[in-house]
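Asks: What follows is a predicted protein model with its sequence.
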Amino acid sequence: MNMTLWNEKTKGEGSLLPPVMGLFEHLHEVEELGEGGYSVSAQGGGDLLLPFAFEEMLCRDVGAGLVLPSLHLWSHPGGVALGLRDSKLPGAARAMDKLESRGIRTAVRHSGGAAVPLDAGIVNVSLILPKSQGKLDFHDDFRLLATVITEAVAVSHPKAAAQIVAKEVVGSYCPGDFDLSIGGRKFCGIAQRRQSQSFFVHAFVVVSGSGLERGELIRSFYEDAAAGEHGLSYPQVRPETIAGLGELGGPATTAAFCSGIREALARRATELIPSRRLQQETGYKLDYSDQRVKDAAGVLRERYSQL
């Protein structure tokens, strides 16, 4: 599939986002380095599994009707999230230790996909929604998030948005059918996680900083994790296939991109209720510091880490 999302009208997409959604944000500041540069190797801080555990619990609560369908925007100061298959490579434990020694946190995530970097210049966008009765094609959810991200870019940079293509970028890290790219260079990948009553569809969006550096980070991880063995199945990363939106003529700061996401939903007539207001009006509260999120992180670590 090769499509320009900016001008595409997905069938029924207007009905896929509810008129009111919760908004949860956990964003880190990007370290400016001057000359338009940004740090992409910030020292890791905090448990890398907390954002995933948070979304696991939020998804469960959305399915139970305890909270509105929600949007989660988050970043991490410095980490690499592995897929389960990555963790089974012969040198994975040693490769993860090597990253940890550099201050780059590592963890095995439970959503689909392969290894991806996480840092303050990468915005993670998750839509947490209840399952629709009789809905079978999960690709609709991928298309929805891909279109929302394109619309977010279009808020400030319509020319860049018009060039966005949804198609696997061969040579990128965590490749998939719904990679988003401009000029053949990937800036976004999409994955999902489904529960019995709800699901979340998740995208990492490289906004500021060097795509090449991030690609090299993941390429080096796989080189170490393969431990010299041949014939193993893992992404053959070519760093030049990755870029940040700022390098591609799109928004160059995470603040600008996140503002575009909020505006894109507003243009879809979806009202976002910030988490603090949700707590005031409904009594619902969930944050990384909550014990059940911490417990969920422990469960994810035990269940998905094979190291």
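Replies: Done, it's in. Residues are numbered from 1 along each chain as shown.
Asks: only C-alpha atoms for contact and neighbour calcs from this point on.
Replies: Fine.
Asks: Distance check, residue 271 against residue 260.
Replies: 14 Å (C-alpha to C-alpha, to the nearest Å).
Asks: out of those two, which sits in the busier spot?
Replies: Using other C-alpha atoms under 10 Å as the criterion, residue 271 and residue 260 rank with residue 260 on top: 23 against 17.
Asks: Just give the nearest non-adjacent residue to residue 235, would you?
Replies: Excluding the flanking residues, the one nearest residue 235 by C-alpha to C-alpha, 6 or more residues apart in numbering is residue 173, at 6.3 Å.
Asks: Three-state assignment for the residue nearest to the spatial centre of the chain, please.
Replies: With distances taken as C-alpha atoms, centre = their mean, residue 204 lies nearest the centre of the chain, 2.7 Å away. Three-state call for residue 204 (DSSP: H, G, I helix; E, B strand; the rest coil): strand.
Asks: same check, this time on residue 117
Replies: Going by three-state DSSP: residue 117 is strand.
Asks: contacting residues for it?
Replies: Counting by C-alpha atoms under 8 Å, 6 or more residues apart in numbering, residue 117 touches 78, 79, 80, 81, 214, 217, 218.
Asks: Filter these down to the ones in strands?
Replies: Secondary structure assignment (DSSP state E) places 78, 79, 80, 81 from those within strands.
Asks: second one coming, line it up with the first:
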Amino acid sequence: MSMLHQPRWRIIDQTTLGPSFDAKQSFAIDDCLCQSVGKGDSPCAARTWVHHNTVVLGIQDTRLPHLKKGIEHLHSQGYKTVVRNSGGLAVVLDEGVLNISLILPEGEGHISIDDGYETMTRFVQNMLKSYSQNIEAREIVGSYCPGRYDLSVNGKKFAGISQRRLRHGVAVQIYLCAEGSGTERAALIRDFYKASLDGDHTPFAYPIVRPEVMASLSELTGCPISVQDLMLHFYNTLSQFGELVPSQLTLEEASDFQGFYERMVERNEKALGNL
């Protein structure tokens, strides 16, 4: 966990901005922070965020043969859709899901892909140790957005990690399902893929989602765990590795944010504009 040890951590908490806070803004903010941290204009940053009823799609998802049908299904269930600029496939974000971004500089050395994943894995294992669960990092087949660093308890996934690299900065991003039904979230994505494929075969193997392999931390532990509970663990854990400095975007970052946000809007219009 050596990368977690820093003189100070800049904290940007955006968990309470409400339904109007759009996921395109989130990904643009992480790009902005990657640039600042990568240039050395900012210390390492940790950003926490929540989005309401949003399905975040990966680039590969935009190549589904009947994407319009899948999007229509998500909209009919009350979910917005956003195409992200980091890796991975479709995931569900709602008010019971906490997202954390750790933004680190590459500096003189090189942070490998696995270094980034391992850093976030160790952080979350430490953050959740009071729940006395054996948290494993391995691919959970049948989950949505499967990967080698799915975080699970007893074979049920509750979190997934992705990364974004830009201008010598690395944003390691995780979603943590705190409360609600993991099965219902997974069923939403299962039905999205079913509608978007509509029986067609594709060169890319999209996940065959099995809702029973996903759960929230509340379901896994048998005790109610809210986003606010996880935030307390987040602060307590990160404070062990450096001084915490509450922050917002600087004036320069706020100016740069506009350009990053416009790129996110263009990306989404290009991917989804004709649907």
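Replies: It's in. Quick caveat: nothing in here was measured; it's all calculated off a predicted structure.
Asks: quick one: TM-score?
Replies: TM-score of the superposed chains, computed with TM-score structural alignment, normalised by the length of structure 2, equals 0.90; 269 aligned residues with a C-alpha RMSD of 2.2 Å.
Asks: Can you check the ones in strands among the contacts of residue 117 of structure 1 and name whichever has the most neighbours?
Replies: Counting by other C-alpha under 10 Å, top hit in those: residue 79 with 28 neighbours.
Asks: for the counterpart of that one in structure 2, what are its contacts?
Replies: Mapped onto structure 2 by TM-score structural alignment, residue 79 of structure 1 lines up with residue 54. Contacts for residue 54 of structure 2 (C-alpha under 8 Å, 6+ apart) come out as 23, 79, 80, 81, 82, 92, 93, 94.
Asks: quick one: which two of those residues are the most distant?
Replies: Taking C-alpha to C-alpha, the two most distant members of these are 82 and 94; they sit 13.2 Å apart.
Asks: Pick out whichever of the contacts of residue 117 of structure 1 sits closest to residue 293 of structure 1.
Replies: residue 81 (17.9 Å).
Asks: For residue 105 of structure 1, see how far away the closest one is.
Replies: Applying C-alpha to C-alpha to residue 81 of structure 1 and residue 105 of structure 1 gives a distance of 8 Å.
Asks: got any residues that touch both of the two?
Replies: Any residue near both residue 81 of structure 1 and residue 105 by C-alpha under 8 Å, 6+ apart counts here, and that gives residue 48.
Asks: coming back round to it: which ones are touching the equivalent of the residue nearest to residue 235 of structure 1 over in structure 2?
Replies: When structure 2 is aligned by TM-score structural alignment, the residue opposite residue 173 of structure 1 is residue 144. Contacts here follow C-alpha under 8 Å, 6+ apart; on that basis residue 144 of structure 2 touches 89, 90, 91, 186, 189, 190, 207, 209.
Asks: Tabulate those in CSV, adding columns for neighbour count.
Replies: Shown next, in CSV, are the contacts of residue 144 of structure 2 (neighbours: other C-alpha atoms under 10 Å):
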residue, neighbour count
89, 21
90, 24
91, 20
186, 23
189, 26
190, 20
207, 17
209, 22
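Asks: could those go into TSV alongside distance to residue 270 of structure 2?
Replies: Formatted as TSV, those follow (distance: C-alpha to C-alpha, whole Å):
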residue	distance to residue 270 of structure 2
89	18
90	18
91	20
186	27
189	22
190	25
207	24
209	27
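Asks: mind listing which of the residues you listed are in helices?
Replies: 186, 189, 190 (DSSP state H).
Asks: Could you identify the helix or strand that succeeds the helix or strand containing residue 263 of structure 1?
Replies: Taking DSSP states H and E as the definition, one finds residue 263 of structure 1 inside helix 254-267. Counting by DSSP H and E, the next helix or strand C-terminal to helix 254-267 of structure 1 is strand 271-274.
Asks: tally of neighbours for whatever residue of structure 1 lines up with residue 70 of structure 2?
Replies: Under the alignment (TM-score structural alignment), residue 70 of structure 2 maps onto residue 95 of structure 1. The tally of other residues near residue 95 of structure 1 (other C-alpha under 10 Å) stands at 22.
Asks: Have a look at how far, on average, the top strand by length along structure 2 is from structure 1.
Replies: Ranked by residue count under DSSP E, the longest strand found in structure 2 is strand 156-166. For strand 156-166 of structure 2, the mean distance to aligned residues of structure 1 following superposition is 0.6 Å (mean C-alpha distance after the TM-score superposition for structure 1).
Asks: which stretches of structure 1 form helices?
Replies: Using DSSP H, helices in structure 1 cover 50-63, 84-87, 92-101, 139-156, 158-161, 211-226, 254-267, 275-282, 291-304.
Asks: out of those, which comes closest to residue 192 of structure 1?
Replies: helix 139-156 (8.1 Å).
Asks: Could I get the buried residue list for the closest one?
Replies: 140-156 (16 or more other C-alpha atoms under 10 Å).
Asks: What of stretch 227-242 of structure 1?
Replies: In stretch 227-242 of structure 1, counting by 16+ other C-alpha under 10 Å, buried: 234, 235, 236, 237, 238, 239, 240, 241, 242.
Asks: do stretch 152-169 of structure 2 as well
Replies: 152-153, 155-166, 168-169.
Asks: which residues in structure 2 does the helix holding residue 263 of structure 1 match up with?
Replies: The aligned range for helix 254-267 of structure 1 in structure 2 is 227-240, by TM-score structural alignment.
Asks: Ok, stretch 237-244 of structure 1 next?
Replies: So stretch 237-244 of structure 1 sits over residues 209-216 in structure 2, by TM-score structural alignment.
Asks: which ones are touching residue 242 of structure 1?
Replies: 172, 185, 186, 187, 211, 212, 214, 215.
Asks: meant to ask about residue 93 of structure 1, not that
Replies: 87, 225, 307.
Asks: Swap in 7 Å and give it another go.
Replies: residue 307 (C-alpha atoms under 7 Å, 6 or more residues apart in numbering).
Asks: ok, now residue 258 of structure 2?
Replies: Residue 258 of structure 2 neighbours (C-alpha under 7 Å, 6+ apart): none.
Asks: gap between it and residue 164 of structure 2?
Replies: Going from residue 258 of structure 2 to residue 164 of structure 2 by C-alpha to C-alpha gives 18 Å.
Asks: try residue 72 of structure 2
Replies: Taking C-alpha to C-alpha, one finds residue 72 of structure 2 at 28 Å from residue 164 of structure 2.
Asks: before we move on, what about residue 28 of structure 2?
Replies: Relative to residue 164 of structure 2, residue 28 of structure 2 is positioned 11 Å away (C-alpha to C-alpha).
Asks: Likewise for residue 248 of structure 2?
Replies: From residue 248 of structure 2 over to residue 164 of structure 2 (counting by C-alpha to C-alpha), the distance is 20 Å.
Asks: Look at whatever residue of structure 2 lines up with residue 56 of structure 1 and say how many residues are nearby.
Replies: Mapped onto structure 2 by TM-score structural alignment, residue 56 of structure 1 lines up with residue 31. For residue 31 of structure 2, the neighbour count with other C-alpha under 10 Å is 25.
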